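In: from the sequence below, what's the structure:
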Amino acid sequence: MVRLRTLCRHLTGTVCCIIFIIFIRTHQDSTSKIVDKQVTTTSKSHFSTRLEKYTIFQELNGPRQKTFKNPCHCMFWQKSDSGCFYTGCLPYFYLIGAPKSATSALWNQLIAHPDIVDIGKETHWWTRSAKTGLEVRNYLFRHSRPLLTLRDNSGINRERQFIIGDGSVSTLWDNSMIINQTYRTTHRFALPFTWADVIYEVQPDAKIIAILRNPVTRLISDYLSFDAYHSAQDFHEGIINATKTFHECLQKMDLRFCANLMYRPRIQIGIYAVHVEEWLRVFPAHQVLILRTEDWISTQPSQRREILKDVFEFLKIEQYPNAQIPAAEINQRMADITTTFQIWTSSIKLLNEFYKPYNKRLSNLLHDSRYLWQD
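Out: As a prediction, the model looks like this:
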């Protein structure tokens, strides 16, 4: 208990308090053993007690406003007052990733729907900017202000039909802040929980969307976008070093931890099975929609139309005949990975072998052989 009190003194603010409370619960719950080599994915490790004041709802301490689809609450509310001083809202849905997998193309089609308000795709607030005070309130106001404006400017009370989402593609996989915070406060390398746990605690009815691309082509595109030096040799040497480091990690830690470390190139993102398991562990399956990039960039417009139909149905909004992005435009963006330099065949072979067991694990998890990426 003394160690936990010391930890609490180091963890300041709303989101850090979430981390502290979940850390305590995780150590009280036998479902999350850091040294366990097997990751349990079938049982949901819902925490035994509810978060009380140590959540983002410390800012949203008033009743929920049911006139909005987004989860909006009164802020700075007191029972003796007649109404809300301010309204703060969380996203209605999260497009959590994966990066370089046509998330922007999908996002652009979603915001073309008249009931989805465009306030920008990515803030990376949870994974990189989740702090206290003004930053928390800015994130909440970011979603509430447009909804309030639409309500106030509409003569027919259409606010219930408008929704706002968060398209930060780091939310799927980037738990580095949690690992770093855990080490700073406990001097242990561990991943006691992920952002899936945190978001579920503050928003258990959130809708989660992920679009996944063949992890090999995704990694190549990612390398060209985020690494400074582009050459076939540099890429090959990078994946050799990254995969070696990853396998060395597995000798000491479990897969869940090692798949959440940072590597260059970023091989960890394509270990989708581990990341998707985290979201399905806490969220009900009907609140998680997994799509495949290769289906979205199909040359058949009807296939993309069916995907959009599924997404709108998932979001519980009316179908809308969106203008389709031409397949040639999407495919050109994807084709850029082959024009800068010619990837070595040995690099492709190495990556196929590396990702093969995790693709199989994902395929089994989703009961869908398409996620073997053998097409």
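In: use CA for all of it now, contacts and neighbours both
Out: Fine.
In: how about the helices in the stretch 101-250 of the chain?
Out: 103-110, 134-153, 176-186, 195-202, 215-226, 232-250 (DSSP state H, counting those that start in this stretch).
In: tell me the spacing between the residue lying closest to Leu60 once chain neighbours are set aside and Tyr86.
Out: Nearest non-adjacent residue to Leu60, counting by CA to CA, 6 or more residues apart in numbering: Met75, 4.8 Å away. As judged by CA to CA, to the nearest Å, Met75 and Tyr86 stand 5 Å apart.
In: same question, Lys316
Out: Shown here: Lys316 relative to Tyr86, a distance of 27 Å by CA to CA.
In: which one of the two has more residues nearby?
Out: Neighbour count, other CA atoms under 10 Å: between Lys316 and Tyr86, Tyr86 has more, with 15 against 10.
In: settle this for me: the more buried one is touching Phe76, isn't it.
Out: Yes. Counting by CA atoms under 8 Å, Tyr86 touches Phe76, with 6.9 Å between them.
In: closest to Arg5 out of the helices of the stretch 101-250 of the chain?
Out: Nearest to Arg5, of all those, is helix 176-186, at 10.6 Å by CA to CA.
In: that closest one to helix 195-202, inter-axis angle?
Out: Per axes from the mean of the first three to the mean of the last three CA atoms, to 10 degrees, the angle that helix 176-186 makes with helix 195-202 is 90 degrees.
In: another one to check against the first:
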Amino acid sequence: MNDQFKQILLCFILLLSIFYSVFTVVIWNGNEGTQKTTSYQSRYRENTSERTQTYAYYNMTETISERTALLKGVPIYLPRQMTSKSRSTSPSSHTDYKLRFLPNFKNPCWREILGNNVCTVCLPYYFLVGVEKCGTSDLHRRLLKHPLISQNVKKETHWLARLRFTTEGMQSLSAYLELFQDAVQKDITVIQQNGYYNSIFGDASVSTLWDNRYLLSNVFTANMTTPPYTNANVVYSLNPRTKIIVILRNPITRLYSSYLFFYKNTSIVDFHRRVDTSVQIHNKCLKSNSLRYCAYFVHGQIRLHIGLYYIYIEDYLRVFPRQQIKVLRLENFTRNIAGTMEEVFNFLEVGVPSEHIMQKITAQEKTNTNTRRLRIVGKMFPRTWTTLYNFYKPYNDRLVELLGNEYNYN
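Out: Below you'll find the model as predicted:
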């Protein structure tokens, strides 16, 4: 009798387990229809079979700090449904598992359990990584006018390069995901057609290209010519299929525009003095250190180092294939706004919007120009221009070798 009772009990437990597993899968997956769209957006829909091969990685412990893991190019997601009391502190108890991005979302998204609810969280679809004073704000504002690109995002979060290292409470990747929850709730999980969610959002932080100081501070040596990792590796670890946008400008005019924008009590005399001093500091650094060390860690009295474009772009090309990086020139953008925006929309695979919307995008006034400041302060001295030309020339030559003659600023 006891044996029969045990068999019945085991069968009951087995059936209960099967029922629970099926119920959990249904709740977790929700309604994830994959029907094809018929609008113009459908032409840019990613292949579902390819998309399900991209993963986000979880680690269910805090015993390894998130900073340390990201230094190694391994992202640790701390699920928000786990309170500090429920997290284990035993190094042997952590579990890694793979979570597929949802196949019916264009943006990289997945489900998380928060209390009794299942919510959707998403990483940026693209990264506008730089460069400052090269028209990034103007490009960003025009991008957001596309009906499939969320406007509910803040520009310049700087989380990857700075915020997570310098601000209390912002260390976890969950804090980063929270920065985009407006976009997720108001656009990414709302705009859909035939069960497919086409809307995307991006991270537009220009420091992500060149500011690796905090990331590399513990590992970079003076004579290291190739860093073991940069922000590019961190972005790749988040989503290896993401798209990178960089916009460049003549490094000389970029530097002067940066000076007029960020510094107080500006004058052409002060600018010349800062340029001279910064060039001397850089050249002195090169006598005993590698170029990358000087570019990443030794900065003078002005943001001279940001114009060393080829160094930062080369570090991204070490990680991402060329087809995932779109490099623009402000000079071309200014001359042909419509053509450039069409290029970018096609690169992001969201399609070119209607003629009416494109007219609004191209008619928008330019953002963050220094025209008034330039009129007040005046043009830089010719000798300042010559100093900067001679300084940047070898680095501009390397940029041409990397990207082609279209990017020749000499």
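In: TM-score for these two?
Out: Once superposed, chain against chain, the TM-score is 0.76 (TM-score structural alignment, normalised by the length of the first structure); 319 aligned residues with a CA RMSD of 2.9 Å.
In: can you pull out the strands in the second structure?
Out: 55-59, 96-100, 109-114, 117-122, 126-130, 202-204, 243-248, 325-329 (DSSP state E).
In: okay if I get the ones you listed as TSV plus distance to Gln4 of the second structure?
Out: Listed next are these as TSV, based on distance: least, CA to CA, whole Å:
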stretch	distance to Gln4 of the second structure
strand 55-59	43
strand 96-100	39
strand 109-114	39
strand 117-122	40
strand 126-130	61
strand 202-204	61
strand 243-248	61
strand 325-329	66
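In: Val136 of the first structure: what's it in contact with?
Out: Applying CA atoms under 8 Å, 6 or more residues apart in numbering, we find Val136 of the first structure in contact with Ile56, Ala130.
In: same thing but 7 Å
Out: The contact partners of Val136 of the first structure, taken as CA atoms under 7 Å, 6 or more residues apart in numbering, are Ala130.
In: number of residues surrounding the counterpart of Lys309 of the first structure in the second structure?
Out: Mapped onto the second structure by TM-score structural alignment, Lys309 of the first structure lines up with Glu342. Burial of Glu342 of the second structure is recorded as 15 neighbouring residues (other CA under 10 Å).
In: so Glu342 of the second structure versus Ser278 of the second structure, what's the distance?
Out: 39 Å.
In: what of Thr166 of the second structure?
Out: Relative to Ser278 of the second structure, Thr166 of the second structure is positioned 26 Å away (CA to CA).
In: Thr367 of the second structure now?
Out: Thr367 of the second structure sits 29 Å away from Ser278 of the second structure, going by CA to CA.
In: compare neighbour counts for the two and give me the winner.
Out: Shown here are Thr367 of the second structure and Ser278; by other CA under 10 Å, Ser278 has more neighbours (20 against 14).
In: now do the contacts for the more buried one.
Out: Ser278 of the second structure neighbours (CA under 7 Å, 6+ apart): Gly300, Gln301, Ile302, Leu304.
In: kindly indicate which of these lies nearest Val246 of the second structure.
Out: For the contacts of Ser278 of the second structure, the nearest to Val246 of the second structure is Leu304 (18.0 Å; CA to CA).
In: what residue in the first structure is paired with that closest one?
Out: Leu304 of the second structure maps onto Ile267 in the first structure, by TM-score structural alignment.
In: pull the longest helix from the first structure.
Out: In the first structure, with assignment by DSSP state H, the single longest helix is helix 345-366.
In: list the buried ones in that helix?
Out: Using 16 or more other CA atoms under 10 Å as the test for burial, helix 345-366 of the first structure gives Ser347, Leu351, Asn352, Phe354, Tyr355, Tyr358, Asn359, Lys360, Arg361, Leu362, Ser363, Leu365.
In: nearest to Arg188 of the first structure, of the residues you listed?
Out: For these, the nearest to Arg188 of the first structure is Tyr358 (26.5 Å; CA to CA).
In: distance of the closest one from Leu191 of the first structure?
Out: Taken as CA to CA, the span from Tyr358 of the first structure to Leu191 of the first structure is 19 Å.
In: again, but for Ala206 of the first structure
Out: Ala206 of the first structure sits 23 Å away from Leu191 of the first structure, going by CA to CA.
In: quick one, which of the two is more surrounded?
Out: Using other CA under 10 Å as the criterion, Ala206 of the first structure and Leu191 rank with Leu191 on top: 25 against 19.
In: residues contacting the more buried one?
Out: Contacts of Leu191 of the first structure by CA under 7 Å, 6+ apart are Ile178, Ile179, Phe257.
In: turn those residues into a markdown table, including neighbour count.
Out: Listed next are those as a markdown table, based on neighbours: other CA atoms under 10 Å:
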| residue | neighbour count |
| --- | --- |
| Ile178 | 20 |
| Ile179 | 20 |
| Phe257 | 20 |
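In: ok, of these, which one's closest to Ala196 of the first structure?
Out: The nearest member of the contacts of Leu191 of the first structure to Ala196 of the first structure, counting by CA to CA, is Ile178 at 11.6 Å.
In: list the contacts of the closest one.
Out: Leu191.
In: for the equivalent of Ser237 of the second structure over in the first structure, which non-adjacent residue is closest in space?
Out: Under the alignment (TM-score structural alignment), Ser237 of the second structure pairs with Glu201 in the first structure. Nearest residue to Glu201 of the first structure, sequence neighbours excluded (CA to CA, 6+ apart): Leu51, at 7.3 Å.
In: count of neighbours near that neighbour?
Out: Count around Leu51 of the first structure with other CA under 10 Å applied: 16.
In: cool, and the one 10 residues further on?
Out: Around Asn61 of the first structure there are 15 other residues, counting by other CA under 10 Å.
In: now do the one 5 residues further on
Out: Lys66 of the first structure has 11 neighbours, counted by other CA under 10 Å.
In: tell me the counterpart of it in the second structure.
Out: In the second structure, Lys66 of the first structure lands on Pro103 (TM-score structural alignment).
In: quick one: that match from Asn198 of the second structure, how far?
Out: 11 Å.
In: coming back round to it: just so I know, which of the strands of the second structure lies nearest Gln359 of the second structure?
Out: Closest to Gln359 of the second structure of the strands of the second structure, according to CA to CA: strand 325-329, at 20.8 Å.
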